[in-house]
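Student: when you get a sec, could you give me coordinates for this:
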Amino acid sequence: MQKVVAGTASFWAAHLSTIIGVATALLIGIAGTAVARAALGILVRWSDRHGRTFRAAILGHLLLPVVIAVWALAAYFAALAVATPLHLVGLLGILPAVLKVFMLLTIAWAALRVVAVSESAYPAHVWSKRGENPDPMLVDAIGKITRILVVAVIGLMILRVLNFSIASLLAFGGVAGIAVGFAAQGVTANLFGALVVYLDRPFKVGEWIVLPAQNVFGTVEHIGWRTTTLRGFDTRPYYVPNQIFNSSVVQTPPRMQARQINTTISIRYADFDRLAAITEACRAHVDNHPDIDQSLGAMVYFDQYGNHALQIMIWCFTRTVVWKESLAIQERLLIELGRIVRQHGAELAVPVSQVEITSPMPMPAPAEPPRHPAMQAR
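Tutor: Prediction:
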């Protein structure tokens, strides 16, 4: 019994500093977590109480990275407490670098969380004060650029902690960049295409666009660094490489000032004498139509002699740019113009083929049907 007691006492005496160090590290972790939760909780509640919803969202997303950083520091002290009495020189040599790298990664993670919540909360917070609508495309561009900067800065700091020469890496990158550039020309072109889209802003998320050269059209759902996602009117997705926007024409119909009506009315050749009166009446009707934008011009003229009818051209613009409303206006206009044609005693033409016979053609006598042999015998 005395040996057991003596052994226990000697164990505690030999490892007392280690036990105290580990216990202290554990207390640091627990106390630090409690302080972080209490402090951030107070700040979040104060921000919510004063209408600082964006600040409250940022602080709420910082809690988890702060807690992890506190426990990383506690683990570092615990490892020191274990390694120092045992003279683990190798472990003692790498512990500071490991702690720095882990802290830098935690900072990067916290920064990326802040960027993510900023993309959703900050635009509404700012534009609501300005009385403007948020621009998702601008927010997305700023978010992507900020993420790249965070990763690049933290990456360089980690390399410096690990004693990598930044100058050597840059020199190697210059040589390797040439080879990679040739191998990844398409990727580079797509990146520059995305940059051009973000800077020139020929379209934005939510607008529908047309690429005539590729015979592709649809609503823009996402603008990535390599491709832009369109959703066709048939709900099929299209993934368009961004380099196409550097060299192709892009149409953005939602930005038009008005929708065009460009059609014709066909009248029979038999109603040629009524053509002038019909054209004048149709022109007056279009010029006084409440849904037609007269500032952009409207034209109604006899256009050409068609194969089957007299063609009257109708060329004008609706006041609305909404496709469905424009189609309804065009429908009403065509019906009204058709009634004008009827009121003048004319008819709308349909394709009719007329066969002209210059002289009577002799009709052959009908051949007598063949008779059965039994009938011939009679």
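Student: all contacts plus neighbour counts: C-alpha atoms, from now on.
Tutor: Will do.
Student: give me the most central residue, this structure.
Tutor: H222 (1.8 Å; CA atoms, centre = their mean).
Student: second chain to compare with the first, below:
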Amino acid sequence: MENGIIQQIDYLLKQLFLGTPLYKWALALIVFLLFLLFRKLFTVIVLGIIRKFVSRTKTTLDDKLLKVIINPVRFLFIVFGLWFAINILGAEDEILNHFIKSLFIITVFWMIYNAVIIFQTNFYTFAEKFGKDLSKELGNFFIKSAKIFIFILGLVAVLQEWGIDVTAFIASLGLGGLAFALAAKDTVANLFGGLTILADKSLKIGDWIKVGSVEGIVEDLGIRTTKIRTFEKSLITVPNSYIANNPIENFSRRNNRRIKMTIGLVYDTPGDVVKKIVEDIRNMLHEHPRISKDLITLVFFDKFGDSSLDIFIYTFTDTANWTEYMAIKEDVNLKIIEIVEKNGSAFAYPSQSIYIEKVPEKLVFYDPDREN
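Tutor: Below is the predicted model:
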């Protein structure tokens, strides 16, 4: 009976599936699962020991290198498992060989890509040599450029593995290549626009700027676009070529904010009172602790308005911060109200006075309902 069962199992395992005996499929599956088990043991035991060792060293370089290789090495167990399983199945197919080799290439470039991410602080340190003000923007530019370069290089290596001559392929595009170049024209313009922005140091992340109709805080300065967060909390992506070719108003680069206003006094205010109000406002601004003493301050009786005597006020605060500016402006406004009221005058509002030179002695009113 036992021999019969063995014979049946032997017969079953020798059955073919996709031209390969079932026992080879079973053996290939077992080998692949063993590599998954080795991967788990490597992660828990070997990497655990390595982590403890590198954590005791004084340098952080080994910690970073471990982060660079840990996931790609774990992925290699899957690649080797597939490779051994394919060999067991006897599927020595050219496509499968290219596929396995492509996975090895991807793993190598994965490590290089991780190195860019893990060592990005070094990119920022290198960028500081070109200026601390733009170290973050230049660092981001270097990192993104390196990522794109590694991705393109890895893609070319994989294509070469599959027998695709990239150089010949690009050269054979002909009109298609010309169309591609024309389509990429804007991308190239945006790339050089980003380089121009960095070279001019016209803005950096965190600046409050206005370009055309777009106004807000710069959140990201990329290779192709710049992201601006508006005060309505919308995120606007602006092409770098547009920023490079348009005037940039950078509010964060100024140290002061302007107060400019015209106040109107009622017309029955005597001339000497108007003069006293002007002098009091001028003295108040000169003595105000938050009004800039280095910039011009103007207070003058400006003109005879339609319904008021207009006083022109022009000065600057000592800060560009919006909240502080509004608090200073409020304080100045309240002090102007006190000065006007203290001098016995009042603020005018639009009004008209009608003077009738002579009233008729007898007024005749037309009544349409009255009988003739």
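Student: can you give me the TM-score here?
Tutor: For this chain pair, the superposition-based TM-score is 0.76 by TM-score structural alignment, normalised by the length of structure 2; 356 aligned residues with a CA RMSD of 4.2 Å.
Student: list the contacts of the residue nearest to the centre of structure 1.
Tutor: Residues in contact with H222 of structure 1 (CA atoms under 8 Å, 6 or more residues apart in numbering) are V205, T228, T229, L230.
Student: and the second one, that's in a strand?
Tutor: Spelled out, it's T228 of structure 1. Yes - assessed with DSSP: H, G, I helix; E, B strand; the rest coil, T228 of structure 1 lies in a strand.
Student: correct me, but it touches G218?
Tutor: No - the pair T228 of structure 1 / G218 is not scored as a contact, 11.0 Å apart, by CA atoms under 8 Å.
Student: now do the helices in the stretch 1-150 of structure 1.
Tutor: 2-14, 16-49, 53-83, 89-130, 136-161 (DSSP state H, counting those that start in this stretch).
Student: reformat those as a markdown table; add mean neighbour count.
Tutor: A markdown table is the format used below for the helices of the stretch 1-150 of structure 1 (neighbours: other CA atoms under 10 Å):
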| stretch | mean neighbour count |
| --- | --- |
| helix 2-14 | 11 |
| helix 16-49 | 16 |
| helix 53-83 | 19 |
| helix 89-130 | 16 |
| helix 136-161 | 15 |
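Student: CSV for the ones you listed, including distance to P369 of structure 1?
Tutor: Conversion of the helices of the stretch 1-150 of structure 1 to CSV gives the following (distance: least, CA to CA, whole Å):
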stretch, distance to P369 of structure 1
helix 2-14, 130
helix 16-49, 104
helix 53-83, 99
helix 89-130, 90
helix 136-161, 84
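Student: tell me which of these sits nearest to I261 of structure 1.
Tutor: Of all these, the one in closest proximity to I261 of structure 1, counting by CA to CA, is helix 136-161 (31.9 Å).
Student: which secondary structure elements does the closest one contact?
Tutor: Under the contact criterion of 3 or more CA pairs under 8 Å, 6 or more residues apart in numbering; DSSP states H and E, helix 136-161 of structure 1 touches helix 89-130, helix 166-183, helix 185-200.
Student: one more time with 10 Å
Tutor: helix 89-130, helix 166-183, helix 185-200, strand 216-223 (3 or more CA pairs under 10 Å, 6 or more residues apart in numbering; DSSP states H and E).
Student: mean shift between that helix and structure 2?
Tutor: Once fitted to structure 2, helix 136-161 of structure 1 is off its aligned match by 2.1 Å on average (mean CA distance after the TM-score superposition for structure 1).
Student: equivalent analysis for stretch 67-76 of structure 1, please.
Tutor: Looks like 1.7 Å for stretch 67-76 of structure 1 (mean CA distance after the TM-score superposition for structure 1).
Student: residues in structure 2 aligned with that stretch?
Tutor: Using TM-score structural alignment, stretch 67-76 of structure 1 lines up with residues 74-83 of structure 2.
Student: what does the matching stretch contact?
Tutor: By CA atoms under 10 Å, 6 or more residues apart in numbering, the residues outside stretch 74-83 of structure 2 that reach it are 28-40, 42-43, 69, 73, 85-88, 96-97, 99-101, 103-104, 107-108.
Student: ok, 7 Å please
Tutor: V31, F32, F35, L36, R39, I100, L103 (CA atoms under 7 Å, 6 or more residues apart in numbering).
Student: cool, stretch 257-266 of structure 1 as well?
Tutor: Contacts for stretch 257-266 of structure 1 (CA under 7 Å, 6+ apart): 309-321, 326, 330, 348-349.
Student: next one: stretch 207-215 of structure 2
Tutor: By CA under 7 Å, 6+ apart, stretch 207-215 of structure 2 touches G216, I217, V218, T230, I243, N246, P247, I248, E249, N250, F251, S252.
Student: over to it now: how far is its first residue from its last?
Tutor: 10 Å (CA to CA, to the nearest Å).
Student: buried residues of it, list them for me.
Tutor: Using 16 or more other CA atoms under 10 Å as the burial criterion, the residues of stretch 207-215 of structure 2 that qualify are D207, W208, I209, K210, V211, E215.
Student: and what of stretch 338-346 of structure 2?
Tutor: Buried residues in stretch 338-346 of structure 2 (16+ other CA under 10 Å): I339, V340, S345, A346.
Student: residues touching A270 of structure 1, list them.
Tutor: Contacts of A270 of structure 1 (CA under 7 Å, 6+ apart): none.
Student: for the match of stretch 67-76 of structure 1, what is the distance to the chain centroid?
Tutor: When distances are taken as CA atoms, centre = their mean, to the nearest Å, stretch 74-83 of structure 2 is centred 38 Å away from the chain's centroid.
Student: then stretch 200-218 of structure 1?
Tutor: 11 Å.
Student: swap in stretch 292-309 of structure 1?
Tutor: 40 Å.
Student: so what would you say the end-to-end distance of that stretch is?
Tutor: Using CA to CA, the two ends of stretch 292-309 of structure 1 sit 26 Å apart.
Student: looking at this, G264 of structure 2 is in a helix?
Tutor: No - read with three-state DSSP, G264 of structure 2 is strand and lies in no helix.
Student: what lines up with it in structure 1?
Tutor: Per TM-score structural alignment, G264 of structure 2 is aligned with S266.
Student: so which helix or strand takes in the closest residue to its match other than its chain neighbours?
Tutor: Sequence neighbours aside, Q311 is the residue nearest to S266 of structure 1 in space, at 4.8 Å (criterion: CA to CA, 6 or more residues apart in numbering). In this assignment (DSSP states H and E), Q311 of structure 1 forms part of strand 310-318.
Student: relative to structure 2, what is the average displacement of that strand?
Tutor: Mean for strand 310-318 of structure 1 is 2.0 Å (mean CA distance after the TM-score superposition for structure 1).
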